[in-house]
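here are the coordinates; sequence isn't available:
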């Protein structure tokens, strides 16, 4: 089968590889669409410290935002899965440890992450091996493009849910990337007044078109009461900024990760009685995201900048072909192209 392989730092190509064979409890999914995100760009660059932290070695198979159709099932898997349209959880816990057994498999010390951790092959290929326990069926209302947006949507749903957003809340989202804009959409769906802070003028204009109340640069941000602040940036200064501007007693959610340590003054946290929460993965939000897309409460399609073929992935990851278009941050890969 065809797969995109990263063979060394910043070097990748489409090659022929051996198709996966499902073992007990596993299925093979014929991949339809795959999303490219900042994690893929970072891993493509091949930072040795990052690869070591994630237990990765070349060649890499990237791709953790995906959808497709089940085409093979392994021993012990209900054959009714065959032919179903699915997406799946990126986080694959061991299933035996205390964290897995109490529902925290996304924090399992021995977990694999599809296309991200432990060299579990990712979805930038014609076929993907997945444990059946990680699958989620997609209803007809969730198109192939929407299906590939479920994983980032689940991270955004968790961010909004953890922030305690409800009708009448005023929420500030930091960042106009995919997770930031999706967080804004999910917060709006809860009835909140949503504002977005960013630097890219086109992305801020896109945010306004999505119905947010305000889209601001940092120097123009009004002094309003922010019940919750969601940091979806990779800027080391933003976690402290979030703590500084959130209303006393409010909540700060950190879903973005900076490339260098981002320090927070715990004195400010304590004196303001602020709750600060980190988000790792969207496991707990997958079904809620599917439901939101299926009902039309949240529509992520305006965030898609372009759809490319597998042979264009290297250019997208390297920056030779820009990811953004008119502020839209997300590139999808169509395996049928």
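Sure, I can see it. Treat the numbers as computed from the prediction; the structure is a model and nothing was measured.

from here on, just use CA atoms for contacts and neighbour counts.
Noted.

hang on, residue 23 in a strand?
No: Residue 23 is assigned coil when assessed by DSSP: H, G, I helix; E, B strand; the rest coil, not a strand.

check which helices and strands the top strand by length along the chain is in contact with.
Identified as the longest strand of the chain according to DSSP state E is strand 26-36. Strand 26-36 sits against strand 65-73, strand 127-131, helix 144-147, strand 330-334, with contacts defined as 3 or more CA pairs under 8 Å, 6 or more residues apart in numbering; DSSP states H and E.

contact partners of that strand?
Applying CA atoms under 8 Å, 6 or more residues apart in numbering, the contact partners of strand 26-36 are 20-22, 63-75, 77, 123-132, 144-145, 147-149, 330-336.

one more pass at 6 Å, please.
65-74, 126-132, 148, 331-335 (CA atoms under 6 Å, 6 or more residues apart in numbering).

just stretch 46-64 next, same as before
By CA under 6 Å, 6+ apart, stretch 46-64 touches 5-7, 9, 114-115, 117-119, 121-124.

try this one side by side with the last:
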């Protein structure tokens, strides 16, 4: 058994290096990684380094946190899994002791150990990794490990939809049709919503939104987003507006689109300050940020396995592990063509 890991040597350069084979603790499983999704945060890390730079300049930086594979070994106290089980992992391990964890909001635990970021910066782009049993999930027989790797971004969309109150009868606008926007679309649909308008500037993404069930799409480069949204959802505006693009432009548009008493859900990571015209939302509009997910993996796995949530169709590019540098370079430079890229991890030679 041999292990390797893809390391961010400097921004813009990934290298695959030999690594020790990890040994699972008593409460951990050891996973043979098969697929890793490329997240927008990974792409940012590749371009500019981690969102939160490590204190130690010599800290080894791994990328990737969306992964699935097969259990090859279990710790002495593990009871839910055995070698050969196909699983995925929830990449954030909270402390389990703070007020947020005890209240069930472990996604905002200040001491969470989340893969590819602080405190350990360990990435999923490796042959083998260890992970706690409590944050590992068995995949149904009809679900591939590639689909299992995409449960993580799907859970982001599901969590956003649930927090926003998506359901039948709600008029919804989603600003941004990247991976998370499309996952949010599917999360809303799985909760019963049918009147969903999706806005983006890339035709390929808008085509995918239509395939995945958007009732209408708007190309923000060709149409006036605000007036066109009002035409589609009604002059009063949308009950829920999801900002998933992580853009100041779309964040400024959201208050122009939301209805009185509606909700603006900030799902994207928006850089810098965004001025808000409170006169546009001073009729009991709620603005809420969304951070990752909490307690959403089981329902998201069920939604994918049942066919309510289609993650497989979103995969436009599959890269070999040895081509990890190419995978990230294309993720940076070919955004108009890539909806979701994944990396297939082969055995170490």
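All right, it came through fine. The structure displayed is predicted, hence computed values, not measured ones.

quick check: TM-score for this pair?
The TM-score (TM-score structural alignment, normalised by the length of structure 1) is 0.92; 334 aligned residues with a CA RMSD of 2.2 Å.

sorry, back to before: now the contacts of stretch 46-64 of structure 1 in CSV, with distance to residue 193 of structure 1?
Output for the contacts of stretch 46-64 of structure 1, formatted as CSV (distance: CA to CA, whole Å):
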residue, distance to residue 193 of structure 1
5, 43
6, 42
7, 46
9, 43
114, 35
115, 36
117, 37
118, 40
119, 41
121, 40
122, 37
123, 36
124, 37
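
give me the buried subset of these.
5, 6, 7, 114, 115, 117, 118, 119, 121, 122, 123, 124 (16 or more other CA atoms under 10 Å).

tell me the residue in structure 2 aligned with the first one.
Using TM-score structural alignment, the partner of residue 5 of structure 1 in structure 2 is residue 7.

which residue is the nearest non-sequential neighbour of its match?
Once flanking residues are discounted, residue 7 of structure 2 sits nearest to residue 62: 4.9 Å by CA to CA, 6 or more residues apart in numbering.

against residue 225 of structure 2, how distant is that neighbour?
Going from residue 62 of structure 2 to residue 225 of structure 2 by CA to CA, to the nearest Å gives 38 Å.

and the two? Which one has more around it.
Neighbours were counted for residue 62 of structure 2 and for residue 225 using other CA atoms under 10 Å; residue 62 has more, 26 against 20.

how close does that one get to residue 297 of structure 2?
23 Å.

excluding sequence neighbours, find me the nearest residue to residue 341 of structure 2.
Counting by CA to CA, 6+ apart, the residue nearest residue 341 of structure 2 is residue 317, at 4.7 Å.

name the helix or strand for that neighbour, please.
strand 315-320 (DSSP states H and E).

which parts of the stretch 1-150 of structure 1 are helices?
38-45, 48-53, 98-101, 144-147, 150-162 (DSSP state H, counting those that start in this stretch).

save the ones you listed as TSV, and put in mean neighbour count and distance to residue 198 of structure 1 too.
Below are these laid out as TSV (neighbours: other CA atoms under 10 Å; distance: least, CA to CA, whole Å):
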stretch	mean neighbour count	distance to residue 198 of structure 1
helix 38-45	18	17
helix 48-53	13	26
helix 98-101	15	36
helix 144-147	24	25
helix 150-162	26	17
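
quick one: which of the ones you listed is nearest residue 199 of structure 1?
helix 38-45 (17.0 Å; CA to CA).

what span of structure 2 lines up against the closest one?
Residue span in structure 2 matched to helix 38-45 of structure 1, by TM-score structural alignment: 40-47.

mean per-residue distance, the matching stretch to structure 1?
Superposed on structure 1, stretch 40-47 of structure 2 shows a mean distance to its aligned partners of 1.0 Å (mean CA distance after the TM-score superposition for structure 1).

how about stretch 151-158 of structure 2?
Using mean CA distance after the TM-score superposition for structure 1, the mean distance for stretch 151-158 of structure 2 is 0.2 Å.

skipping its backbone neighbours, what lies nearest the residue nearest the centre of structure 2 in space?
Among the residues of structure 2, the one closest to the centroid is residue 153, at 2.6 Å (CA atoms, centre = their mean). The shortest distance from residue 153 of structure 2 to any non-neighbouring residue, by CA to CA, 6+ apart, is to residue 180 (6.4 Å).

next: residue 251 of structure 2.
residue 243 is the one closest to residue 251 of structure 2 (CA to CA, 6+ apart), at 6.3 Å.

from residue 52 of structure 2, how far off is the one you found?
22 Å.

residue 262 of structure 2 too?
With CA to CA as the criterion, residue 262 of structure 2 and residue 52 of structure 2 are 33 Å apart.
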